[in-house]
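**Q** Sequence plus the predicted model coming up.
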Amino acid sequence: MTCGGNKFSVIDLSGPRASVVSLVRSAALDLGFFQVKFASTEKASALAAAKEFFSLPQKAKEGARLVPGWNGELMRGYASLGSEAADVANHSLAGGEEVLPDLMESYQVADPEYMDDGQFPTEGMKRAMPGLFDEMKGLGLEILSLLDEGLPKSGEGKFVDNHKGRSRTIVRCTKYPALEDCGGLVSAERLKSGKGVSRISAHRDLGTLTLLMQDQQGGLEVQDPETGEWFPVPPVEGAVVVNVGNLMTRWTNGVYKSSIHRVVANPGGGHLTEDRWSVIMFISPDDDFTVSPLECCAGEGEVRVAVNVGKYMNCKMRQLFDPEAREDKGKCKYDN
């Protein structure tokens, strides 16, 4: 049950269960990216609250500074423009090339069940964000169930059972400022050239699933691992982009694919003078769970080793947010 003729056609989750499982499985076996129809009732109010926060003076925003979560804490708070570099946490992409700062500022919200209201810097976010978290987590659990049914031995993964406790799952509201507001982070020469400017450098996501509600500006691209070709993921009103993360790839022994992706901007596409906005949920299994390759997937893909989720995420968060750790780009003892 899909609509549209592009590589990332939209799957209608209300269709016949067997057909939906088959479509989700096929996408996960290919690039691990697909879109699903989803009418959010919480996005508008949550995004309005986030925009209100991002409009505050920089000093006020810095008062809610990011807790990066590399010592076991749940990540939450504000990350300023250029403070994150997504490519450094990706072992397979490490190659000594220059680490590019990501041209975005963001606010992360941890699971409200395990945090008090102190994680919300404004009354608007306090009212809106818990509902958005619950709504997106519900969608994520449904997709995890579909992926589980699509395994060679249906249901062996028990994915949902291991996503119900304390975890590094977060909701992130992201502002990509208009390029003309990015100061010294983007050279005038690069803007004038008309070539794509990296907003988030090429990377794979770390957890099991990512859910993205993007605006209509576009810019998300996925790379074909065989040809190196980049495919744009077009914005679709009323749809959520879903992609498989590294821990799901490890869990399924490489059967479900976590693909390299990036966000680029072109001056001619509105990026120069208009802000770009997105709402993202990064889903991870419970911290105390150990991800081990499933027996049903043995011999189906690359051999992956077992990892404790909490220790893995501690290591990866340090790579992402500790500038000193970036000298060891992508090197984490939990990588194969």
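**A** Now that the structure is in, tell me what you want to look at.

**Q** going forward, measure contacts and count neighbours with C-alpha atoms only.
**A** Fine.

**Q** what ranges do the strands span in the stretch 151-300 of the chain?
**A** 170-176, 197-203, 209-214, 220-223, 230-232, 239-244, 261-265, 276-283, 290-291 (DSSP state E, counting those that start in this stretch).

**Q** Make JSON lines out of those and add distance to Ala50 and mean neighbour count.
**A** Shown next, in JSON lines, are the strands of the stretch 151-300 of the chain (distance: least, CA to CA, whole Å; neighbours: other CA atoms under 10 Å):
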{"stretch": "strand 170-176", "distance to Ala50": "7", "mean neighbour count": "23"}
{"stretch": "strand 197-203", "distance to Ala50": "19", "mean neighbour count": "22"}
{"stretch": "strand 209-214", "distance to Ala50": "14", "mean neighbour count": "23"}
{"stretch": "strand 220-223", "distance to Ala50": "21", "mean neighbour count": "19"}
{"stretch": "strand 230-232", "distance to Ala50": "26", "mean neighbour count": "16"}
{"stretch": "strand 239-244", "distance to Ala50": "19", "mean neighbour count": "24"}
{"stretch": "strand 261-265", "distance to Ala50": "20", "mean neighbour count": "22"}
{"stretch": "strand 276-283", "distance to Ala50": "10", "mean neighbour count": "22"}
{"stretch": "strand 290-291", "distance to Ala50": "33", "mean neighbour count": "18"}
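
**Q** Second structure follows, compare the two:
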Amino acid sequence: MSHVSTLDFSAFCSKDPGRQQSFCQQFTAALQQHGFVKLINHAVPAEGIAKIFEFSKQFFEMDQAAKAVAAHPTTAIPHRGYSFVGQEKTSILAPGEGKPSVDCKESFDMGSPYSRIFPNTWPADCDMPHFRPEIESFYQTCQDFHHTLLRALALGLQLDAHTFDSLVDGNDHELRLLHYPAVPKKELMNGQKTRIAPHTDFGVLTLLFQDDVGGLQVMDQQTGLYSVVDGSHPIMLVNVGDSLQRWTNNHLRAVLHQVTAPSQSPSGTDSPIFTKERFSVAFFGKPNRACSLHPLPQLLLDGECSQYPDITAGEYQDSRIHGTY
């Protein structure tokens, strides 16, 4: 049973100050308690989400040679382009969570369309002529909504609404398309493989959209047990990343989550042998690479000491991703 709250984002868009304030308080409280929250009636259009899932399916249905045109660069910093099944080793991100496992997933990542330091790589236009503009447009939509959510969060923390603006305006975010191919159930159940191993995200807030196949599990901060978090798009899942945990000095925590065999598959689509393929789309809201992840002074309680050293977001993320490829 999921322990993640569902909130109606339309309350934040209301002209009623009371409803706006109530949403900000509930949003912040839900993230403090569970690290995750579900949003309905948010500002990312349902038709845009559906279109991105269609483009994602088309991309991953191409043969390996066509996908390899957009191959992930030899360096792992940061995520860009296509990563084949097993290329990324997520299990090293949560040491102590179990034996190393193979991630049965493939992905396509993009960052800012304007970055000259970390340029994006794309499939050939002749294979997917509309892929790039659609993905770039969805990236921009998610980026705008991420900034809006941070303003709601700031108000929920009793800070100025624009507290986080200058920390995330460098456009260092990432958008990831994910495909989990069909895999023998026994390999997931006996631990030989996983769809994605337990991990936390590196950034500020993650916006996640998923299909109805299931398998996402989130650890309860109180019990240490995992529970299923369902909800297919257009429902949006939002979760805390490591950078926000550092800025808030652990008052908001990034929680471990994983994708494994679903407890049940949609009616009429299950197989006794294979777990059905799964698709999801994640927008990782990231801090500016040059900004500090030292706790924000206004979020330190009287007499409270910082739990973290002063390190830039770029340095931290590079250290976390090192070794995953």
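**A** Structure received. As the structure is a prediction and not an experimental result, all values here were calculated from the model.

**Q** Mind checking the TM-score on these two?
**A** Overlay of the two chains. TM-score (TM-score structural alignment, normalised by the length of the second structure): 0.84; 302 aligned residues with a CA RMSD of 2.8 Å.

**Q** one step back: out of the strands of the stretch 151-300 of the first structure, the one nearest Gly96 of the first structure is which?
**A** Closest to Gly96 of the first structure of the strands of the stretch 151-300 of the first structure, according to CA to CA: strand 197-203, at 14.0 Å.

**Q** got the angle between that closest one and strand 170-176?
**A** Angle between the axes of strand 197-203 of the first structure and strand 170-176 is 150 degrees (criterion: axes from the mean of the first three to the mean of the last three CA atoms, to 10 degrees).

**Q** what about the helices in the second structure?
**A** Using DSSP state H, the helices of the second structure run over residues 17-34, 46-61, 64-68, 131-156, 185-189, 242-247, 313-321.

**Q** and of the ones you listed, who's closest to Asp169 of the second structure?
**A** helix 131-156 (8.6 Å).

**Q** Same list, the helices of the second structure, but as TSV with mean neighbour count please.
**A** What follows is the helices of the second structure, written out as TSV (neighbours: other CA atoms under 10 Å):
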stretch	mean neighbour count
helix 17-34	18
helix 46-61	16
helix 64-68	15
helix 131-156	19
helix 185-189	15
helix 242-247	24
helix 313-321	17
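
**Q** which stretch among the ones you listed comes nearest Ser306 of the second structure?
**A** Between those, helix 242-247 lies closest to Ser306 of the second structure; by CA to CA that is 8.9 Å.

**Q** Mean per-residue distance, the closest one versus the first structure.
**A** Comparison of helix 242-247 of the second structure with the first structure after fitting gives an average deviation of 0.4 Å (mean CA distance after the TM-score superposition for the first structure).

**Q** hmm, who's touching that helix?
**A** Residues outside helix 242-247 of the second structure that contact it (CA atoms under 8 Å, 6 or more residues apart in numbering) are 200-205, 251-254, 286-287, 293-296, 299, 307-308, 313.

**Q** Likewise for stretch 56-69 of the first structure?
**A** So stretch 56-69 of the first structure is in contact with 53-54, 73-80, 107-108, 121, 314, 317-318, 321, going by CA under 8 Å, 6+ apart.

**Q** Only the buried subset of those residues, as a ChimeraX command please.
**A** In ChimeraX, this line selects whichever of these come out buried by 16 or more other CA atoms under 10 Å:
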select :53,54,74,75,76,77,78,79,80,107,108,121,314,317,318,321
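
**Q** Identify whichever of the helices of the second structure lies nearest to His179 of the second structure.
**A** Nearest to His179 of the second structure among the helices of the second structure is helix 46-61; the distance by CA to CA comes to 7.0 Å.
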